[in-house]
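# what follows is a predicted structure for the sequence shown.
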Amino acid sequence: MAKGKSFSEIIKGDQPVLVDFYATWCGPCKMMQPILAETAGKVGAKAKIIKIDIDKNPMAASRFQVKSVPTLVLFQKGKVIWRKSGVVPANQLVDVINKQATVNS
């Protein structure tokens, strides 16, 4: 996460923020790591991508009703604009982020 900024400050920005709610013990979560890296490479500065460990941050997981991991949530200006649980392919994540970036530009 960005140094010195809280989770709520990060998700309230104009830039879309894709949050990967994960757990270290979760196999599918480990599969998301290279997918998120590929997504970050393709979207560049259009969006931030951050990871939240639900075991270390149970309040954040509870606040956004994360019932299973991985759960991906796209925020913009503090609002949830998209969410999906399970492994999501990079091309789908890129499409979602690009649509959001186009809508708000």
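Here it is on my side, so go on. Fair warning: this is a prediction, and the values are worked out from it, not measured in the lab.
# from here on, contacts and neighbour counts on C-alpha atoms
Will do.
# ok, the residue most central in space within the chain - contacts?
By Cα atoms, centre = their mean, the chain has its centre lying nearest to Val19, at 1.9 Å. Applying Cα atoms under 8 Å, 6 or more residues apart in numbering to Val19 gives the contacts Ile49, Ile50, Lys51, Ile52, Leu72, Val73, Leu74, Phe75.
# just Met32 next, same as before
Met32 makes contact with Pro70, Val87, Val88 under the criterion Cα under 8 Å, 6+ apart.
# next up, a structure to set beside the first:
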Amino acid sequence: MSEFTDIIKSSKPTLVDFYATWCGPCKMMHPILEQVKEKVNESATIVKIDVDKNQDLSAQFRVQSVPTLIIFKDGEVKWRAAGVHTADDLEKKLKEFA
């Protein structure tokens, strides 16, 4: 938990994907997040959190559906959305907060 807190307190944007292994749309997000990671390189961090293994963290951020994507910067939530998003949309969002 403290490691997660350290990551989201970064001055560079951090995209957190709250997902579940049994979730179809979550599986669709995996290759999209890989594309985003390639495009943004070191300018942003991408983290995946399994909601079933991290129930306290999921509850803390009120994750009610998966996938839920949240962008943090300096420990603050800057953007959040549920569902599948395109690599281009996520890249633009991350650059907006860079």
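Thanks, I have it. Computed from a prediction, not measured in an experiment: that's the story for all the values here.
# buried among the contacts of Val19 of the first structure? Make that a PyMOL selection.
PyMOL command restricting those to the buried ones, with burial defined by 16 or more other Cα atoms under 10 Å:
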select buried, resi 49+50+52+72+73+74+75
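# tell me the one among the contacts of Val19 of the first structure nearest to Lys5 of the first structure.
Taking Cα to Cα as the measure, Lys5 of the first structure sits nearest to Ile50 out of those, at 12.4 Å.
# tell me which stretches of the second structure form helices.
Using DSSP state H, the helices found in the second structure span residues 2-8, 24-40, 55-60, 87-96.
# closest to Val77 of the second structure out of these?
Taking the helices of the second structure one by one with Cα to Cα, helix 2-8 is closest: 8.9 Å.
# quick one on the thing from earlier: who wins for neighbours among the contacts of Met32 of the first structure?
In terms of neighbours by other Cα atoms under 10 Å, those top out with Pro70 at 27 neighbours.
# what's the matching residue for Cys23 of the second structure over in the first structure?
Applying TM-score structural alignment, one finds that Cys23 of the second structure aligns to Cys26 in the first structure.
# same deal with Ile70 of the second structure?
Aligned partner of Ile70 of the second structure by TM-score structural alignment: Val73.
# where in the first structure does stretch 51-60 of the second structure align, residue-wise?
The aligned range for stretch 51-60 of the second structure in the first structure is 54-63, by TM-score structural alignment.
# need the contacts of Met32 of the first structure in a markdown table with distance to Pro58 of the first structure, can you?
Listed next are those as a markdown table, based on distance: Cα to Cα, whole Å:
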| residue | distance to Pro58 of the first structure |
| --- | --- |
| Pro70 | 14 |
| Val87 | 21 |
| Val88 | 22 |
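# Trp22 of the second structure: how many residues sit nearby?
When neighbours are counted by other Cα under 10 Å, Trp22 of the second structure comes out with 9.
# ok, it to Gly75 of the second structure distance?
Distance, Trp22 of the second structure to Gly75 of the second structure, using Cα to Cα, to the nearest Å: 29 Å.
# what does Ser65 of the second structure give?
Relative to Gly75 of the second structure, and taking Cα to Cα, Ser65 of the second structure is found at 22 Å.
# again with Ser11 of the second structure
8 Å.
# Ile8 of the second structure now?
From Ile8 of the second structure over to Gly75 of the second structure the distance is 5 Å, taken as Cα to Cα.
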